[in-house]
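S.K.: Fold the stuff below for me.
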Amino acid sequence: MLRSYIRMLLFSLALLVGVQVPGFMLDYEQRVDAHRLESEQSLGGFRRTADQYFEGSLERLLAHYQASEDPVFRSDADSLGILMRRNALFNEEWQALQGPWYEKAWRILVRPNPELRDETLAQYRYQVVLTPAAIAWGVGLGLALAVIMETLALWLSILLYPRRPARRIS
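M.R.: As a prediction, the model looks like this:
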C-alpha cells in the first residue's frame, strides 16, 4: 500500500512539474525575443551610419572606428563590437527557437543562453495553466517518471532478492 502512495506522489509531482514546461518555454522565448528586439534597436543609429557610408556593413563601420586615431571613435568601436556580438547571440538563440516544439524544448533544456535562462528562472511565476500542451507535458512527464521508478524498483528487487531455483521434492 505504501508503495502505491509513493507511486501516486511521484506521478503527481512529475505532473505538476510537467505542466510548468510550456509556460517556462514561452517565458524564455519571449525574453529572447525582447532582448533581440532591444539589441536591434540599440544598433539602429550605427546601422544608419553604416548604410550612409559603408553600404550597410556594420563590420566595415567597426573596422573604421577601430582604425581611427581618435580615442572617442576607438571607444565607440568597443561599444559597437559588444552590441554586434550581443545582437548576433540573441539572433542565433531566436533562430534556434523557431523550430518545432521538441527542438525548442531540447534547446532550452540542453543549450540555453545562461544569462537568459537565469533571468527567466528569476522572474518565472509557477502556475497551473491547463492548456493542451501543459496537460500533455504533465501527463507525459508523470508517466515517464512512473515507468522509470517502477523499472528501477524492479531491478533493485531483482538485485537484492534474486530468485533461487525451486527444490524438487522426490
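S.K.: Going by C-alpha atoms from here, please, whenever you check contacts or count neighbours.
M.R.: Will do.
S.K.: Can you list the buried residues in the helix or strand hosting R31?
M.R.: Using DSSP states H and E, R31 maps to helix 21-42. By neighbour count with 16 or more other Cα atoms under 10 Å, helix 21-42 contains the buried residues 21-25, 27-29, 31-33, 35-36, 39-40.
S.K.: please give me the structure for this one as well, since I'd like to look at both together:
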Amino acid sequence: MIKNLLDKLFFAFGVIVFLQLPHFIDQYTQRMGGFAASQAQQISEYQAIADQHFEGNLNAYISRLKENTDPVIAASAKMVTENIEGNKNINKDLQVYENEPLWYQLPYFLSHVRVDLARGTFNNFSPGVPINLWAWGYGILGGVLFSLLFHGMAKTPKLVKKKLVKKKAIN
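M.R.: All right, here's what the predicted structure looks like:
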C-alpha cells in the first residue's frame, strides 16, 4: 500500500516538474527577447554615432575607437563588437524558441543554454500550468520517468540482497 502511494507521488511529482519545463522555456524566451531588444537599442545608438560622423559605417566607427590611444576608449571598441556579435547570436536563438516546436526547443535549450539568462529566469520563475498538448506530453513523460526511477530505487535493495545471498551460497 505504501509502495503504491509512493509510486503515485513520484509520478505526480514528475508530471508537475516536467510540466514546468515548457513554461520555463516560455519565460526564458521572454527574458531573452528583452535582452535582445536592449542590445539592439545599444547598437542603434552606436549606429546613430556612425551615421553622424562616419557616413553610416559602423565598422569605421569601431576602427576609430580601436585606434584611439586612450585604453578606455579602445576597450569600448571591443564592447561594441561583442554587443553586435552577441545580438546576432541571441537573435538566432530567439528564432528557434519563437518558431520551432517544443520537441525541438527543449533539446536546443539544454545544448545552448545561456546561463546568465537561465539563472535570471529561474530566480523570477512563476510556476504555471501550460495548456498546450506538447507540455502535457512532457508532463506525462516526466511522470513515467519518475515512476520508473522510483521502481528502480525500490528494487535495487532487493537485487543487491539477492546477489549477496547467491555469493554466500557459492562460497
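S.K.: ok so, going back, mean per-residue distance, the helix holding R31 of structure 1 versus structure 2.
M.R.: Superposed on structure 2, helix 21-42 of structure 1 shows a mean distance of 1.0 Å to its aligned residues (mean Cα distance after the TM-score superposition for structure 1).
S.K.: Closest one of the buried residues of helix 21-42 of structure 1 to L9 of structure 1?
M.R.: Relative to L9 of structure 1, the closest of these is V21; by Cα to Cα it sits at 19.0 Å.
S.K.: pretty sure that closest one is touching I135, no?
M.R.: No - V21 of structure 1 is beyond contact range of I135, at 10.0 Å (criterion: Cα atoms under 8 Å).
S.K.: ok, now how distant is the residue most central in space within structure 1 from E93 of structure 1?
M.R.: Of all residues in structure 1, the one closest to the mean position by Cα atoms, centre = their mean is I108, 1.9 Å from it. Noted for I108 of structure 1: a distance of 10 Å to E93 of structure 1, by Cα to Cα, to the nearest Å.
S.K.: Kindly report the same for W155 of structure 1.
M.R.: Relative to E93 of structure 1, W155 of structure 1 is positioned 41 Å away (Cα to Cα).
S.K.: Of the two, which one has the most company?
M.R.: The neighbour comparison of W155 of structure 1 against E93 (other Cα atoms under 10 Å) goes to E93, with 21 against 12.
S.K.: what's the angle between whatever helix or strand W106 of structure 1 lives in and helix 21-42?
M.R.: Assessed by DSSP H and E, W106 of structure 1 sits inside helix 101-110. Counting by axes from the mean of the first three to the mean of the last three Cα atoms, to 10 degrees, helix 101-110 of structure 1 lies at 80 degrees to helix 21-42.
S.K.: Quick check: the farthest pair among the buried residues of helix 21-42 of structure 1?
M.R.: Most distant of the buried residues of helix 21-42 of structure 1, by Cα to Cα, are V21 and E40, 28.5 Å apart.
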